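K.L.:
mind folding the following:
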Amino acid sequence: MKKLLFLLPFLLLAFGCARNHLNVPADSFTEKVKVLGVVPIIVDTGSDIRHPQKDQLISLVTEMNRRYEQQFVRRLKTTGNFYTVALMDGNAQEIFSNLLFRREKRDDAAIQYNKYFWKNEELRNYLRKNSLDAVMIIIISGLAKNDKIYSNTLMSSLTGEYNYLVMTAQILDGAGTILWEYPNFRGHILSYEPMIGLQYPDFSEAEANLSTKAEIKFKTLDGLRRKLEERRKDYLLRETNETTVYGKQFDEMLSFLHFDPEKEQKESARALPTPPAERPKVESQTPVAPAAVEKPLAPVSAVPVVAPAVAPAAPLPGKTQGFETIKPSSEEIVPASGKVY
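P.N.:
Have a look, this model is predicted:
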């Protein structure tokens, strides 16, 4: 059972990579999007962020965005899906305010997230100005939803409304078409995890006060900073340059951006039935043995004429089979002649 649980993430990743998670056919996407621009990661200050130190929290997340967005762009280039991937210049908040049409809190397939809609004309001008085929917009926003959180011992839990920061992303063309999005709804198994929780149930205080219900409290800015800066560890438990929070979000997004357009074309061609009219042509193309007159004949060696086998005659009286006994004409002894060796 432990081995199965260990292999489950790799199996999910393998199945996820084998599927097209784009909103358009993969070959159409690769033809259309050669140059992709990535807008600096945006913080939606107008979203549902309820932290009492909201302004300081926004400044903290903005600082972390500038620190780690280059890592995402480098990893996006390694997918090989684009000819050029570039991190765009400019102020993220200004770009966001110029392009945003409206936001909408959505609950699709039991996944709650914030979806964004854009001004088509401004978006088209932005792509034309920067010579882009498409643009990727990544947004961190606040979201409140009902959840059930357990204590560290798993002996207690508290169901309530908690405030989170979530990450969403879209790839759009000049017409405003959403070519790809995260959270992604084109997989076999739908999943979407918040980026970081801003609140927690204080089970320790409830236990200390012998209370049956814990209070929901906001995390401190120092605690949130430590969580955002927490480094991933490799197999040898050494710290890497990637953070746990951002790295997990980047992993999820990139897992939905791995696709093979050539494989998709082959599978589509394999799925098409063969027209019956083509069958006679296939049969006519079957190689036929050339006529005997066209192929030079190999020289035929003369077959030796073998005399018909004659049955041996029956042995005569006074003769042995196979050898003839010659009787001397007289009883005179004839001396041997010749050399003796």
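
K.L.:
CA only for contacts and neighbour counts going forward, please
P.N.:
OK.

K.L.:
the helices in the chain, which residues?
P.N.:
Counting by DSSP state H, one finds helices in the chain at the ranges 2-17, 26-32, 54-77, 92-99, 120-129, 203-208, 221-229, 244-255, 261-271, 279-284.

K.L.:
separation between Ile42 and Arg232?
P.N.:
Taking CA to CA, to the nearest Å as the measure, Ile42 falls 23 Å from Arg232.

K.L.:
as TSV, the helices of the chain with mean neighbour count would be great.
P.N.:
Converted to TSV, those look like this (neighbours: other CA atoms under 10 Å):
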stretch	mean neighbour count
helix 2-17	12
helix 26-32	14
helix 54-77	15
helix 92-99	15
helix 120-129	16
helix 203-208	14
helix 221-229	14
helix 244-255	17
helix 261-271	12
helix 279-284	9
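
K.L.:
who wins for proximity to Glu161 among those?
P.N.:
helix 203-208 (16.0 Å; CA to CA).

K.L.:
among the helices of the chain, which comes closest to Ile189?
P.N.:
helix 2-17 (8.4 Å).

K.L.:
closest to Tyr182 out of the helices of the chain?
P.N.:
helix 244-255 (6.5 Å).

K.L.:
list the contacts of the closest one.
P.N.:
13, 16-17, 68, 72, 76, 167, 182, 195-196, 227-232 (CA atoms under 8 Å, 6 or more residues apart in numbering).

K.L.:
quick check: angle from it to helix 2-17?
P.N.:
50 degrees (axes from the mean of the first three to the mean of the last three CA atoms, to 10 degrees).

K.L.:
specify the angle between helix 244-255 and helix 221-229 in degrees.
P.N.:
Using the same axes, to 10 degrees: helix 244-255 against helix 221-229 is 40 degrees.

K.L.:
ok, back up a step: okay, Ile42 and Arg232: which has more neighbours?
P.N.:
The residue with more neighbours, out of Ile42 and Arg232, is Ile42; 23 against 17, by other CA atoms under 10 Å.

K.L.:
Pro40 contacts Ile138, correct?
P.N.:
Yes: here Pro40 lies in contact with Ile138, judged by CA atoms under 8 Å, at a distance of 7.5 Å.

K.L.:
quick one more, to check against the first:
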Amino acid sequence: MRILFRLALLMVATGALFGCAHNYYNIPQDTLEKRVRTIGVAPFFTDAESDIRHPEKASIVSIVRSYNLKNEKELIARIRSTGIFYAVRPVTAEPDRLFSSLVWNREKRDDARIVYNKYFFKKDDLKQLMTENGLDAVLFVTVSGLTKPGKVFSSNFLSYLETDFNYLTMSAVMLDREGNTIWEYPNFRRESPSYPMFFSLQYPDFDEAAANLTEKVDVKFKTVAGVNAAFAKSEPSSVANAPEVSTLYVKQFDEMLALLQTYKPLFGAKEKEKETLPAPGSAPVYYTPPASAAPTAPPPAAPVSAAPQGVAPAAPAAPVPQPAAPAAPAGPPPITSGDIVPEQPPAR
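P.N.:
Take a look at the predicted model:
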């Protein structure tokens, strides 16, 4: 029994040492830490033109837009709490307008047996967005429709239906100023890529088939009220003093955050010297007054020889007046509206 316990403990320790050393970014972690300091999180996109086949599509799109707006702040707060980046800022913009101005193409992909929607962004507009907001990278999250093969079991697990189902899916990508992909979800740097769907818009009606004594199972769309009820189901936020968050979003956020984490080797890594961060170009520059010149000391007086008896010593020459030292300025000039004080890094 002890041998089994020790073996299990060894396996857990080995997994902790080597399993956490995976880098899910498309660039080395050292490069990430040096170049990607401040990131922005764009408002969540809803791709209304994607493959959403619900007969009341407009209502479904409206529900998604509403809950995107309610839950996007949770992801920003959770990324901040990890301390991975120097600063995490929301990008203030109208989601649909930003989506139409940045995205020029969508493509349904099947990579490593993962079916997903991939989005392509305009490089010039992307660079302008990041320059205006002082960002090194931006994280885009998109909810879209997707039809793909699925396998759904009945409630008693005695039967199942394997066919195409229509889903809502959530994807994400982090891009730098040149449009290069720094990180993406679904993530293909995992040993076994997986991509859980955000929400299924359809379900197989096993009960109706059983009631009619038939093996033919119809696939039906969920009602608008049912979709809204599923999105409204919430739970407490993992961030202190934050409002409740939709359970559907929590599951996706957990997946993404597990792939955003960076690793810290426990053994064999020499501690690197802390680099001094260069002052951002927008940091205020204060005026430092030049040191006032020290007054020139008068030359030493020539030795006075002893005066002969009966002769009075000569009166000393009057001192030459020295120019007054310039008055030091009262203090640094006030910060103008264009000066930006860099954010302080979060406590690690």
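
K.L.:
put one on top of the other, what's the TM-score?
P.N.:
Their TM-score after superposition, calculated using TM-score structural alignment, normalised by the length of the first structure, is reported as 0.70; 254 aligned residues with a CA RMSD of 2.5 Å.

K.L.:
gap between Asn241 of the first structure and Thr79 of the first structure?
P.N.:
With CA to CA as the criterion, Asn241 of the first structure and Thr79 of the first structure are 20 Å apart.

K.L.:
distance of the aligned partner of Ile196 of the first structure in the second structure relative to Ile3 of the second structure?
P.N.:
Superposed on the second structure with TM-score structural alignment, Ile196 of the first structure falls opposite Phe199. Separation of Phe199 of the second structure from Ile3 of the second structure (CA to CA): 45 Å.

K.L.:
ditto for Asn187 of the second structure
P.N.:
Per CA to CA, Asn187 of the second structure is found 38 Å from Ile3 of the second structure.

K.L.:
before we move on, what about Glu72 of the second structure?
P.N.:
48 Å.

K.L.:
repeat for Asp124 of the second structure
P.N.:
Counting by CA to CA, the gap from Asp124 of the second structure to Ile3 of the second structure is 61 Å.

K.L.:
same question for Gln252 of the second structure.
P.N.:
39 Å.

K.L.:
same thing with Asp125 of the second structure?
P.N.:
With CA to CA as the criterion, Asp125 of the second structure and Ile3 of the second structure are 61 Å apart.

K.L.:
so who does Leu127 of the first structure touch?
P.N.:
Counting by CA under 8 Å, 6+ apart, Leu127 of the first structure has contacts 133-135, 173-174.

K.L.:
do a quick rundown of the strands in the stretch 151-300 of the second structure.
P.N.:
Using DSSP state E, counting those that start in this stretch, the strands of the stretch 151-300 of the second structure run over 160-176, 181-185, 199-200, 202-204, 219-221, 234-235, 245-246.

K.L.:
Lys123 of the second structure -> the first structure?
P.N.:
By TM-score structural alignment, Lys123 of the second structure lines up with Asn120.

K.L.:
what's the closest non-adjacent residue to its match?
P.N.:
Setting aside the residues directly before and after it, Asn120 of the first structure is nearest to Gly176 in space (CA to CA, 6 or more residues apart in numbering), at 5.5 Å.

K.L.:
now swap in Gln93 of the first structure and tell me
P.N.:
Among residues not flanking Gln93 of the first structure along the chain, Ile42 sits closest, at 6.4 Å (CA to CA, 6+ apart).

K.L.:
wait, what's in contact with the one you found?
P.N.:
Contacts of Ile42 of the first structure (CA under 8 Å, 6+ apart): 62, 65, 92-93, 96, 137-140.

K.L.:
what does Ala58 of the second structure give?
P.N.:
For Ala58 of the second structure, counting by CA under 8 Å, 6+ apart, there are no contacting residues.

K.L.:
which bit of the first structure covers stretch 226-234 of the second structure?
P.N.:
Taking TM-score structural alignment, stretch 226-234 of the second structure hits residues 223-231 over in the first structure.

K.L.:
chain center to the matching stretch, what's the gap?
P.N.:
30 Å (CA atoms, centre = their mean, to the nearest Å).

K.L.:
what's the answer for stretch 122-140 of the second structure, then?
P.N.:
Here the centre of stretch 122-140 of the second structure is set off from its chain's centre by 13 Å, with CA atoms, centre = their mean.

K.L.:
tally up the residues packed near Ile49 of the first structure, please.
P.N.:
Based on other CA under 10 Å, the number of other residues close to Ile49 of the first structure is 21.

K.L.:
ok, now which ones touch Met64 of the first structure?
P.N.:
Going by CA under 8 Å, 6+ apart, Met64 of the first structure touches Leu228.

K.L.:
sorry, wrong one. I was asking about Leu60 of the first structure.
P.N.:
Arg225.

K.L.:
which position in the second structure pairs with it?
P.N.:
Checking TM-score structural alignment: Leu60 of the first structure goes with Ile63.

K.L.:
count the residues that sit near Glu181 of the first structure.
P.N.:
Neighbour count of Glu181 of the first structure, defined by other CA under 10 Å: 23.

K.L.:
that one maps to what in the second structure?
P.N.:
Counting by TM-score structural alignment, Glu181 of the first structure corresponds to Glu184 in the second structure.

K.L.:
same check, this time on Met88 of the first structure
P.N.:
Using TM-score structural alignment as the criterion, Met88 of the first structure maps onto Val91 of the second structure.

K.L.:
for Asp96 of the second structure, see how far away the closest residue to that match other than its chain neighbours is.
P.N.:
Nearest non-adjacent residue to Val91 of the second structure, counting by CA to CA, 6+ apart: Ala42, 4.8 Å away. Between Ala42 of the second structure and Asp96 of the second structure the computed distance is 11 Å (CA to CA).

K.L.:
then Lys222 of the second structure?
P.N.:
Distance, Lys222 of the second structure to Asp96 of the second structure, using CA to CA: 25 Å.

K.L.:
looking at the strands of the stretch 151-300 of the second structure, which is nearest to Leu266 of the second structure?
P.N.:
strand 181-185 (24.1 Å).
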